[in-house]
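> Have a look; sequence and predicted model below, questions after that.
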Amino acid sequence: MTSTTRTAALPADQRERLMRLGRTVSVAAGARMFEEGRRADRFWVIRTGTVTLDLRVPGRRAAVIESLGHGDLVGWSWHFPPHRWQLGAEALSPVRAWEFDAAAVRALCAEDAAFGRAVAGWVGGVVAHRLHAARVRLLDLYGPCGSGSPG
C-alpha cells in the first residue's frame, strides 16, 4: 500500500475531524463487508486484520484485486454518486475497524470546504491506486502475457 491509500494522506487536523465521526466495529473472518452494485452508505478504516477487494468476472470466480491492512480505506464508492459499490469486500481475517456513516461525512464535506477538499484528495488518490491495481491484477489473471509489470 502507498501512503495515499491510508488516512495518513489526510492532513492531521482533517484526519482528526474525520476520526471523530468513526465508531469501532469488528468483522468476522469470511464476512462480506459489501457487494458490488449495492448501495454504498458507509466506509471503514482498518485498525487490525486484512480485507480483500474483489471484482466480479462473468463466468468465473470473483477476482481478488487487492488486500488491505492497517490504516487503509475500505470503500470509496460512498463518495461519488450514485453511491453504489464498484467492488466487493471480504474480511480475510478478523478485522477491527473504524466505521463511518457516509452521509455524515459527505455532509461535513459540504459544510467545510477545506475538509471536503482534503477528503476528496484522499479518496481520489485511493480510486487511482485501486484502478491501477485492478488493471494489473486482471492482466495478470487473464492477459496473454501477464501485466508486463517490470520485475
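Thanks, I have the structure now.

> Going by C-alpha atoms from here, please, whenever you check contacts or count neighbours.
OK.

> Nearest residue to D41 in space, ignoring adjacent ones along the chain?
In space, D41 comes closest to A102 once its chain neighbours are excluded; the distance is 5.2 Å by Cα to Cα, 6 or more residues apart in numbering.

> tell me the contacts of that neighbour?
By Cα atoms under 8 Å, 6 or more residues apart in numbering, the contact list for A102 reads 40-43, 78-79.

> another one to put next to it:
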Amino acid sequence: MPAEHRERLLSLAHEVVYPGFTRLFEEGGRADRFWVVRTGTVALDIHVPGRGQAVVETIGTGGLVGWSWLCPPHEWHLGAETRSRVEAWEFDAAAVRDICAAHPEFGLTLVTLVAETIGRRLRATRTRLLDLYGPQQGAPRP
C-alpha cells in the first residue's frame, strides 16, 4: 500500500491489546470492525456441525483479521480467537467504508488488498477442510 494510503488508513486506527484465548467474533455476527495484527496470533475457525470449531488459518504479525466488514450484509463468515497475547490496530468498518467512498483511489487500493486476503483465506480454508474431512491417503475410493 502506498505510504499516503497507509497513513490515511492508520489515521483511523486505534491500538488494542487482547489476552490469549479471547474470542474476537463469532461466525454470523455483525462485522463492524477489523484488525491488523502487530504482535501475536489469531486463529480463524469455522463451525462444523457435530464437531465444533475447526481452525482453518492462523494469522500473525502484519495479517488482516476480518474482511466481512467490507461486503454486505456485513456478517462474519468465520470466527476468530486470539491464540496468544495480541497487539493490533483496530478499525471501525463504517469509518473505513466512508473514507473509501470519499477517496476512490484509496478505496480501490484497500479493496484490492482485501480481495487478495479473501482469495488466500478461501484457499487456506479449502485446504484445511480437505485435510480434516477429505479422503485419506491410501484409503479405497468408492
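On my side now, so go ahead. Just so it is clear, the model here is predicted, and its values are computed rather than measured.

> about what we covered before: can you tell me the residue that sits opposite the residue nearest to D41 of structure 1 in structure 2?
Aligned by TM-score structural alignment, A102 of structure 1 pairs with A93 of structure 2.

> how close does that match sit to V17 of structure 2?
18 Å (Cα to Cα, to the nearest Å).

> Same question for H47 of structure 2.
Counting by Cα to Cα - H47 of structure 2 and V17 of structure 2 are separated by 25 Å.

> Determine the longest helix present in structure 2.
helix 104-133 (DSSP state H).

> returning to that earlier point: got the contacts of A102 of structure 1 as a markdown table, with distance to C109 of structure 1 columns?
Formatted as a markdown table, these follow (distance: Cα to Cα, whole Å):
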| residue | distance to C109 of structure 1 |
| --- | --- |
| A40 | 17 |
| D41 | 15 |
| R42 | 15 |
| F43 | 15 |
| W78 | 13 |
| H79 | 10 |
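
> check contacts around the aligned residue in structure 2 for L68 of structure 1.
Using TM-score structural alignment, the partner of L68 of structure 1 in structure 2 is I59. By Cα under 8 Å, 6+ apart, the contact set of I59 of structure 2 is 37, 41-44, 65.

> hmm, which two among the residues you listed are most spread apart?
Greatest spacing in the contacts of I59 of structure 2, by Cα to Cα: V37 and L44 (13.1 Å).

> if you count what's nearby, which of those two comes out ahead?
L44 (27 against 23; other Cα atoms under 10 Å).

> quick one: that one is in a strand?
Yes - counting by DSSP: H, G, I helix; E, B strand; the rest coil, L44 of structure 2 is found in a strand.

> what does it align to in structure 1?
Under the alignment (TM-score structural alignment), L44 of structure 2 maps onto L53.

> From what I see, that match and I65 are in contact.
Yes - assessed by Cα atoms under 8 Å, L53 of structure 1 is found in contact with I65 at 5.5 Å.

> you'd agree H79 of structure 1 is up against R106?
Yes - here H79 of structure 1 lies in contact with R106, judged by Cα under 8 Å, at a distance of 7.1 Å.

> Show me which of those two is the more surrounded one.
H79 (22 against 17).

> Mind telling me what that one corresponds to in structure 2?
In structure 2, H79 of structure 1 lands on L70 (TM-score structural alignment).

> for its match, helix, strand, or coil?
coil.

> Setting aside sequence neighbours, what's the nearest residue to G75 of structure 1?
F43 (5.2 Å).

> where do the strands sit along structure 2?
13-18, 23-25, 33-39, 42-48, 52-59, 64-65, 79-82, 86-92 (DSSP state E).
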